[in-house]
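Trainee: Please work out how this folds:
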Amino acid sequence: MAGSVFGNILKCTTWGESHGPALGAVLDGCPAGLAIDEDYIQMFMDRRKPGQSDFSTKRNESDKVMILSGVFEGKTTGTPISLMINNNSQISKDYSNIAECYRPGHADYTFDEKYGFRDYRGGGRSSGRETAGRVAAGAIAIKLLSEFGINFTTFVESVGDISIDYNKFDKNEISNNKLYMPDKDAAEKAAEYLKNVSADKDSSGAVVKCIIDNVPAGLGDPVFDKLDARLASAIMSIGAVKSFEVGNGKAVSKLKGSENNDEFYIDNGEVRKRTNNSGGILGGISDGSSIILTAAFKPTPSIYKSQKTVNNKHEDIELEIKGRHDPIIAPRAVVVVEAMSALVIADALLMNCSSKLDNLKKIYEV
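Mentor: Purely as a prediction, here's the structure:
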């Protein structure tokens, strides 16, 4: 299978399946000397792990991460960092009734068409559990970026048709509710909505927003490796994401140029923008403003309602899915969006070292 490696200099490879003995990631290209340990990475794993609330799968995984290589005496060595998370709570028999049929909204049919074979236990590589490795690797990228003052604010902006009120935005509230919403009132309404959705054996979609502050101007390249193109690739690679936006996103189609353009001004000798409709990226290159990303997640396709589908014998059937599934994906995906964004920004930061001669001279003190 191709396509399990992401990045140019900072390369992340994920491996493993939902119901295999373990899964994880290998992060290559991380500079030596970065202080990192399992406890730091575990903070991010705990944000993603299942069983946290009524709004996540009841699969009881600790998601305990182990660093197998690339770190010595608490610091990265510059060699590949291998990260492993054991699977301890697989109940593969829950999936025996889908071995020969295709679940609506899942990759079952497309996997069969591509490979002629699939791991039907929880979806194998197409399972959302694959993102555990991404989060482990992304945590290291986040730590690297923190060395440069770059930080992330990532949250659920809406659940179904319930959106946060930005006049009530409270960053501290994000970690105070299990839906990771920065508006307490909206979180309470969304929780009630999800209880009703779950009672009806259904699921809900949602929107996640990521704001990246203190990104220096000049990251990204102007053609195929545009920073927004790389971010789009990273976020759209998360299984349940169906749309991606930067800044004003699709709303720009309703604006005039005079409304959408961000005017520049000088502030103490620094170039600033009066607005940030561009979302911090111009011409594929960061402009020094906050980078603002939005990702729309589809409803969890595994629902307990009876659904019409077909089997691999091309027979029409009805299917009732068993197992343990999230009624909403987005709360546990908040940290996945953050991790993937960090891998892109960190990779761009490393690539920028060779963008001009002055940068190389600084590195080699010429």
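Trainee: rest of the way, CA atoms for contacts and neighbours
Mentor: Fine.
Trainee: Would you map the strands across the stretch 51-200 of the chain?
Mentor: Ranges of strands in the stretch 51-200 of the chain, per DSSP state E, counting those that start in this stretch, are 65-69, 71-72, 75-76, 81-86, 151-159, 162-163.
Trainee: Throw those into a markdown table and include distance to residue 118 and mean neighbour count, thanks.
Mentor: Shown next, in a markdown table, are the strands of the stretch 51-200 of the chain (distance: least, C-alpha to C-alpha, whole Å; neighbours: other C-alpha atoms under 10 Å):
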| stretch | distance to residue 118 | mean neighbour count |
| --- | --- | --- |
| strand 65-69 | 27 | 17 |
| strand 71-72 | 35 | 17 |
| strand 75-76 | 37 | 18 |
| strand 81-86 | 21 | 22 |
| strand 151-159 | 32 | 23 |
| strand 162-163 | 37 | 16 |
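Trainee: To check against the first, give me the structure of this:
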Amino acid sequence: MSGNTFGTLFAVTNFGESHGPAIGCVIDGCPPGMELSAADIQPDLDRRRPGTSRHVTQRQEADQVEILSGVYEGRTTGTPICLLIRNTDQRSKDYAEIAATFRPGHADYTYLQKYGLRDPRGGGRSSARLTAPMVAAGAVARKWLRMQYGTQFRGCMQQIGDVAIAFEDWDHVHRNPFFAPVADVSPLEAYMDGLRKSGDSCGARVRVTATGMPVGLGEPLFDKLDADIAYAMMGINAVKGVEIGAGFASVTQRGTTHGDSLTPRGFRTNNAGGVLGGISTGQDLEVSIAIKPTSSILSPRETIDVRGEPATVVTKGRHDPCVGIRATPIAEAMLALVVMEHALRQRAQNADVRPPLAPIPGAC
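Mentor: Just a heads-up that it's a prediction; the model follows:
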């Protein structure tokens, strides 16, 4: 009920605060017998961690993961897996001046109203730092799904602020700090440099996909696969919108083009984003998320203090001018956790089902 656990059969309970001694998660329900070590998890954490370029927060966290339980002699035991990530570069003094005011766009006001007290250091539980344990848990899910079905997850930046990014090739994504699918990121660098100098921030749009999807994951009513994907993506800090497949472009499409025609060789299109009636089609899952501008900026803004009096706030410290830059591995992880949950549900309920028709994934 407290909202710290994601999933049921593959349940991930997230713990810690941005400026506490450590953050982490407990994974309950991972199938036993899978080979697992920190080396399976660390690469995804390295992609998300801060301080990797001048365009993101300069907080220097190694984000080294420790496996405290649930693995014996290199294999998962079926018991809870505890993953720990120690915080090593906290600067709590950066938040001393704003402890008595509410930062516009932050959860300061709502946390205080809900709990009666709040941790102002880096946002406490509302900090994007708490996405790191979800990335770690997602790495475990990704490995199991890859071994079981061949499912792969990848994402890329589609837009930063006013700058749209045309898709060139997936190979470019891991070669630049923006996760951009283009060879030349100099326009993005210039845009971000100007933004940082102005003391402002911007939003972003990120695309994430899952390939090699099995058919039949999801439920027909309240636990639709696409509904759970939207729920998961909206659980990522700063996400304000989610699109599945054609998304809002569906508004201007006609039924003659939006419906994905089937042929003996496969679907002709994928406007549905890989989900029909809440159930996976075997096509690629296609998801896009909209991320709001970073709320922690140097520009002075109007607010009130804890007494309700007018105040002006300037947020100092080390902050991402665009939180969307590091969101790609987070979105990939959350998509993997949703697919993992539904894969275990499908295995539990319908393992004996023999479909009368061979799968026809993909677009011909």
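Trainee: what's the TM between chain one and chain two?
Mentor: Remark: TM-score between the superposed chains equals 0.95 [TM-score structural alignment, normalised by the length of structure 2]; 353 aligned residues with a C-alpha RMSD of 1.2 Å.
Trainee: Nearest to residue 25 of structure 1, out of the strands of the stretch 51-200 of structure 1?
Mentor: Residue 25 of structure 1 lies closest to strand 81-86 among the strands of the stretch 51-200 of structure 1, at 5.2 Å (C-alpha to C-alpha).
Trainee: In structure 2, what range does the closest one match?
Mentor: Mapped onto structure 2 using TM-score structural alignment, strand 81-86 of structure 1 spans residues 81-86.
Trainee: next one: that stretch to chain centre, how far?
Mentor: Computed by C-alpha atoms, centre = their mean, to the nearest Å, the chain-centroid distance of stretch 81-86 of structure 2 equals 18 Å.
Trainee: Residues in contact with that stretch: which ones?
Mentor: 21-28, 30, 63-71, 133, 136-137 (C-alpha atoms under 8 Å, 6 or more residues apart in numbering).
Trainee: same thing but at 6 Å, please
Mentor: 22-27, 63-70 (C-alpha atoms under 6 Å, 6 or more residues apart in numbering).
Trainee: so how far is residue 48 of structure 1 from the spatially closest residue to residue 92 of structure 1 that is not a sequence neighbour?
Mentor: Distances taken as C-alpha to C-alpha, 6 or more residues apart in numbering place residue 121 nearest to residue 92 of structure 1, at 5.5 Å, with adjacent residues excluded. Distance of residue 121 of structure 1 to residue 48 of structure 1, given as C-alpha to C-alpha, to the nearest Å: 20 Å.
Trainee: In structure 2, what sits opposite residue 351 of structure 1 in the alignment?
Mentor: By TM-score structural alignment, residue 351 of structure 1 lines up with residue 345.
Trainee: residues near the residue nearest to that match when sequence neighbours are not counted, how many?
Mentor: Nearest residue to residue 345 of structure 2 in three dimensions, chain neighbours excluded: residue 9, at 7.2 Å (C-alpha to C-alpha, 6+ apart). Using other C-alpha atoms under 10 Å, residue 9 of structure 2 has 18 neighbouring residues.
Trainee: Now do residue 9 of structure 2 against residue 217 of structure 2, distance only.
Mentor: Taking C-alpha to C-alpha, one finds residue 9 of structure 2 at 14 Å from residue 217 of structure 2.
Trainee: quick one: contacts for whichever residue in structure 1 pairs up with residue 262 of structure 2?
Mentor: Aligning on TM-score structural alignment places residue 262 of structure 2 opposite residue 264 in structure 1. With contact set as C-alpha under 6 Å, 6+ apart, residue 264 of structure 1 has these partners: 272, 273.
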